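Chemist: Make a model of this:
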Amino acid sequence: CLFDLHEMKYLWKTDKKDLAMLLATFIATLTLGIEEGIAIGVLLSLVMVIYNSTKPHSTELGRLGESKNFRNVNRYKEAKTEEEILVFRFDSELYFANVEHFRSSIDALVDQKGENLKLVVLDASAINSVDSTGVHALEELIKDLGEQGVELYFAGAIGPVRDKLKVAGITDGLSITNFYFDVASAIEAYKSEEKPDREFSPLQTNV
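Modeler: Predicted coordinates for the structure are as follows:
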């Protein structure tokens, strides 16, 4: 059956974009034919994938109580933030199609923090790859934050991403102390009175 009412109800509850694509494909199939309808459905799916990748989810994170857990401040009202620290999570690969969204999202939060901001922690655990445009975006971010007297720490960056940053030379002006296993470790290190020597070592063996 080409038209499943049960599936339509399910999509209405879970994803209205998918429902719209289903209806468009159904109408195209009725009016143009099966092959044309399927082709249009595939095309719409590709367009949606590209669109979603250009504006992925991102958010400010806050600490839950005294724990080491950080969550979306818009979902967890009890999540606490600090004036001088911004924790930002970007839930996608970082590449040419979404770098503008990345910068505009983080810049808006930096502006909200104002002059009290001293540290930005980028939760990179969901960033599974970075292309050359993404590398340049991070270079510009480090430069712009530095001019404001703000440091940038990376938390949870996976090995391939760390290696890419190393090969691209983005880490030349940074140190091993800019990379941490998780957000809690980054903030703890920032607040620590004794910071390790800022001598850089190979990223592959870093975290």
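Chemist: Please make it C-alpha for all contacts and neighbour counts, starting now.
Modeler: Will do.
Chemist: Counting neighbours, what do you get for Glu140?
Modeler: The number of residues packed near Glu140 is 14, by other Cα atoms under 10 Å.
Chemist: hang on, it in a helix?
Modeler: Yes. Per DSSP: H, G, I helix; E, B strand; the rest coil, Glu140 lies within a helix segment.
Chemist: Quick one: list the elements packing against the helix or strand hosting His136.
Modeler: Assigned by DSSP states H and E, His136 belongs to helix 132-147. Applying 3 or more Cα pairs under 8 Å, 6 or more residues apart in numbering; DSSP states H and E, one finds that helix 132-147 makes contact with helix 99-113, strand 151-155.
Chemist: Could you dump those into JSON lines and include distance to Asn128?
Modeler: Below are those laid out as JSON lines (distance: least, Cα to Cα, whole Å):
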{"stretch": "helix 99-113", "distance to Asn128": "14"}
{"stretch": "strand 151-155", "distance to Asn128": "13"}
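Chemist: one more, for comparison:
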Amino acid sequence: VKEAPILWRLSPYDFWTWIVTCLGVVLLSVDYGLIMGLAFSVFSIIVRTQSPTSSILGRITGTDLYKNVHAYDDIEEVAGLKIFRFEGSLYFACAENFRESLYRKTGVNPRRIVQQRRRLGEKYARVTATSDASTATVKRTFTRMSESEKAEAAKAVGLDWPRVPVQHVILDASTWGYIDYVGVRALSQAIQEYRDIGVAVYIANPKCGIRACLERSDFYEKNRYDIIYVSVHDAVLAAQFDQRAALRKSEQQLLSASSAAIKV
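Modeler: Now for the predicted structure:
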């Protein structure tokens, strides 16, 4: 009994397992008490595996180490990307929790952004439709535009196009102990939903068993092999390289457009 407060501070789940077992032994019998304790322990394990903790990682200054941004003082997030760690296996019982935690922690919910953009596209079509161009025609033309062109077109008529604050999301898979078919589908769906809004997803440091499961499934029928990296730092470097390349491309396009305007 004296150790109960220590057990509570250490693990509330273990504390309640002890309480249930103790009550079962006192009120019923030793056998029933042990059975009740075992059943409650299994139940608590199921609950914990269904709702693992998750966090956003940042880089410790001057190192290539990435830790929970809320656990260290001298740490900062990498600009232009989010590093997400899910502290558990990815299987049917927690697949939806994984996706919800990912969207919530990163602050980028692709489903919401897609809905906002769809509504804004419809509003743009209604605003710019004329007698020569129907709403449906304008909407089709708007759909074919690139994201930057859509943003400029929306801005021209006073609409605020939803922008995405990051270009990459890195999933730290080092804590994934197991992944099943439902988990693979949830992972693929999350990657596709991010891809739909222009965000690339990389997977860092998956265990051999995780890689084998991805190989055996249809994961690589929908995703490239080069989104897998051996460490979080490698994934960060690759993301930064992609961001610099995209910036150079954007600058070249802007320069070309300026040159064309000057010639005209």
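Chemist: Could I get the TM-score for this pair?
Modeler: In this superposition the chains share a TM-score of 0.85, using TM-score structural alignment, normalised by the length of structure 1; 191 aligned residues with a Cα RMSD of 1.9 Å.
Chemist: what's the most buried one of the helices and strands packed on helix 132-147 of structure 1?
Modeler: Greatest average neighbour count among those goes to strand 151-155 (a mean of 22), per mean count of other Cα atoms under 10 Å.
Chemist: coming back round to it: between the helices and strands packed on helix 132-147 of structure 1, which one is closest to Val135 of structure 1.
Modeler: Closest to Val135 of structure 1 of these is helix 99-113 (Cα to Cα; 9.5 Å).
Chemist: Run the angle between the closest one and helix 132-147 for me.
Modeler: For helix 99-113 of structure 1 against helix 132-147, the angle by axes from the mean of the first three to the mean of the last three Cα atoms, to 10 degrees is 20 degrees.
Chemist: Which elements pack onto the next helix or strand after helix 99-113 of structure 1?
Modeler: Following helix 99-113 of structure 1 in sequence order, the next helix or strand is strand 119-123 (DSSP H and E). Counting contacts by 3+ Cα pairs under 8 Å, 6+ apart, strand 119-123 of structure 1 is packed against strand 85-90, strand 151-155, helix 183-191.
Chemist: again, only this time at 7 Å
Modeler: When contacts are defined as 3 or more Cα pairs under 7 Å, 6 or more residues apart in numbering; DSSP states H and E, strand 119-123 of structure 1 packs onto strand 85-90, strand 151-155.
Chemist: which residues of structure 2 does the first one align to?
Modeler: Correspondence between strand 85-90 of structure 1 and structure 2 is established over residues 81-86, with TM-score structural alignment as the criterion.
Chemist: Tell me the gap between that stretch and the middle of its chain.
Modeler: Remark: stretch 81-86 of structure 2 is offset 7 Å from the chain centroid, using Cα atoms, centre = their mean, to the nearest Å.
Chemist: what residues does it touch?
Modeler: Residues from elsewhere that reach stretch 81-86 of structure 2 (Cα atoms under 7 Å, 6 or more residues apart in numbering): 52-57, 102, 106, 166-173, 175.
Chemist: got the buried residues for stretch 105-123 of structure 2?
Modeler: 105-106, 108-110, 113-114, 117, 120-121, 123 (16 or more other Cα atoms under 10 Å).
Chemist: what about the helices in the stretch 1-150 of structure 2?
Modeler: Remark: helices assigned in the stretch 1-150 of structure 2 by DSSP state H, counting those that start in this stretch are 4-10, 12-27, 30-50, 95-106, 110-128, 135-144, 147-156.
Chemist: hang on, the earlier thing: distance from the helix holding His136 of structure 1 to structure 2 after superposition?
Modeler: Mean deviation of helix 132-147 of structure 1 from its aligned counterpart in structure 2 after superposition (mean Cα distance after the TM-score superposition for structure 1): 0.6 Å.
Chemist: can you tell me what part of structure 2 that helix aligns to?
Modeler: Using TM-score structural alignment, helix 132-147 of structure 1 lines up with residues 181-196 of structure 2.
Chemist: Chain neighbours aside, what residue packs nearest to Glu36 of structure 1?
Modeler: Of all residues not flanking Glu36 of structure 1 in the chain, Thr29 sits nearest, at 6.5 Å (Cα to Cα, 6 or more residues apart in numbering).
Chemist: what residue of structure 2 matches up with the one you found?
Modeler: Matched to structure 2 by TM-score structural alignment, Thr29 of structure 1 sits across from Val25.
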